[in-house]
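J.: need a structure here:
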Amino acid sequence: MPATFIRQFNFECESWKRILYFFREENVYYRNRLSEILNDAVNEELLERSEYFQGNFIMSDETIHWLVDEIHQHIKFLSQNIATDTQILELVIRNHQKLKKDVEKAEEVLFNLKKEFNEFLAESVVGYYN
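T.: This next block holds a predicted model:
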């Protein structure tokens, strides 16, 4: 595999990790905000929705952790000398494409969760809807 090919794959992997780390920090931020809300007066509906979001934030963290591990394994594999074996090269390319799709899907899900949480806050806590 040409060196430029490997460098590009490594660049993409590092970019994915940065995005995932950002979402992990966002999850911490949103869980802290959720905790603040629950310290105030709480009704049953608010509590149920809060549990829903808490569960989704936990699942998101697990997904992020899994994806970062997969990316680290992929980077490790890229660092090995794989230029001579066509089958391994094809496997690396397929794995890279799969990781790309997985990260893109995770970004979409995490963005939608963030949007849904903000709408929930606007409706339930602040009392208005955009």
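J.: from now on I want contacts and neighbour counts done on CA atoms only, so please keep to that.
T.: Noted.
J.: residue with max distance from the center of the chain?
T.: Thr84 (33.6 Å; C-alpha atoms, centre = their mean).
J.: for burial, what's the neighbour tally of the nearest residue to that residue once chain neighbours are set aside?
T.: Distances taken as C-alpha to C-alpha, 6 or more residues apart in numbering put Met1 closest to Thr84, at 7.4 Å, once the chain neighbours are dropped. Neighbour count for Met1, taken as other C-alpha atoms under 10 Å: 14.
J.: distance of Met1 relative to His65?
T.: Look at Met1 and His65: by C-alpha to C-alpha, to the nearest Å, they are 29 Å apart.
J.: Lys17 now?
T.: Lys17 is 10 Å from His65, by C-alpha to C-alpha.
J.: over to Leu110?
T.: 13 Å.
J.: likewise for Glu26?
T.: Taking C-alpha to C-alpha, one finds Glu26 at 14 Å from His65.
J.: pull up the overlap in contacts between the two.
T.: Contact criterion C-alpha atoms under 8 Å, 6 or more residues apart in numbering; residues shared by Glu26 and His65: none found.
J.: tell me what the helix or strand hosting Lys105 is packed against?
T.: Assessed by DSSP states H and E, Lys105 sits inside helix 86-120. Here helix 86-120 touches helix 3-39, helix 44-79, going by 3 or more C-alpha pairs under 8 Å, 6 or more residues apart in numbering; DSSP states H and E.
J.: please give the structure of this sequence too, so both can be compared:
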Amino acid sequence: MQQLILPQLKYEIDTYRRLLNFITDENVHLKNRLAVVVKDNFEKNLVEELDNYLSKFVAQDELINLLKNDISKIENRLWGQIHDDGEIVKDIYPGLTVLQSNILTTQELLITLCSDFNSFLWEIIVNIKWTTNYPEP
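T.: Below you'll find the predicted structure:
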């Protein structure tokens, strides 16, 4: 049984690490998009809302770093107990369950944040389009 447990635990840890890397990449894209908006279409009346999104992106980074730290702690405990039959599941599994829940919550937060930010950008784009006097084609 021990031969099945260790590969499963390693697989789950690797999966969580990949998910966090994906979330990190998406958060970087959102911050880059924010930088482009500020650079290209900076309007003073949007400062507060843009700053609010930047704060949310930074908070997301902090949460990701905490989760990566949790993964490292679980992995260190796993390798520290690799020779103790049966103790691995009792000690590691509850931590993995909490970690999985936290990562899913973080993923949901990212999806919501991404959707909100894109909606905000669309509002800006539509406002610029309709409030700017461009010549008709």
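J.: before we move on, the earlier item: Lys17 and His65 of the first structure: which has the busier surroundings?
T.: Legend: neighbour count by other C-alpha under 10 Å for Lys17 of the first structure and His65, higher for Lys17 (19 against 15).
J.: so what corresponds to Ile71 of the second structure in the first structure?
T.: For Ile71 of the second structure, the aligned position in the first structure is Ile71, judged by TM-score structural alignment.
J.: that match touches Lys98, doesn't it?
T.: No - under the criterion of C-alpha atoms under 8 Å, Ile71 of the first structure is not in contact with Lys98, lying 10.7 Å apart.
J.: which one of the two has more residues nearby?
T.: Ile71 (23 against 12).
J.: could you report the neighbour count for the closest residue to the more buried one other than its chain neighbours?
T.: The spatially closest residue to Ile71 of the first structure, leaving aside those adjacent along the chain, is Cys13, at 6.3 Å (C-alpha to C-alpha, 6+ apart). Neighbour count for Cys13 of the first structure, taken as other C-alpha under 10 Å: 22.
J.: and Cys13 of the first structure? What does it align with in the second structure?
T.: Checking TM-score structural alignment: Cys13 of the first structure goes with Ile13.
J.: quick one: that match and Leu78 touch, right?
T.: No - contact criterion C-alpha under 8 Å: Ile13 of the second structure and Leu78 do not qualify, at 10.3 Å.
J.: what's the residue most central in space within the second structure in contact with, if anything?
T.: Centroid check for the second structure by C-alpha atoms, centre = their mean gives Ile23 as the closest residue, at 3.6 Å. Contact partners of Ile23 of the second structure, counting by C-alpha under 8 Å, 6+ apart, are 64, 107, 110.
J.: and the gap between Gln8 of the second structure and Glu123 of the second structure?
T.: On the measure of C-alpha to C-alpha, Gln8 of the second structure and Glu123 of the second structure end up 46 Å apart.
J.: could you do Val36 of the second structure as well?
T.: Here Val36 of the second structure is placed at a distance of 16 Å from Glu123 of the second structure (C-alpha to C-alpha).
J.: would you mark the buried spots in stretch 52-65 of the second structure?
T.: For stretch 52-65 of the second structure, burial by neighbour count (16 or more other C-alpha atoms under 10 Å) applies to 53-54, 56-57, 60-61, 63-64.
J.: ok, stretch 110-123 of the first structure next?
T.: Residues of stretch 110-123 of the first structure classed as buried by neighbour count (16+ other C-alpha under 10 Å): 110, 113-114, 117, 119-121.
J.: which bit of the second structure covers it?
T.: Going by TM-score structural alignment: stretch 110-123 of the first structure matches residues 110-123.
J.: mean shift between the matching stretch and the first structure?
T.: Superposed on the first structure, stretch 110-123 of the second structure shows a mean distance to its aligned partners of 1.0 Å (mean C-alpha distance after the TM-score superposition for the first structure).
J.: what do you get for stretch 94-101 of the second structure?
T.: Mean for stretch 94-101 of the second structure is 0.8 Å (mean C-alpha distance after the TM-score superposition for the first structure).
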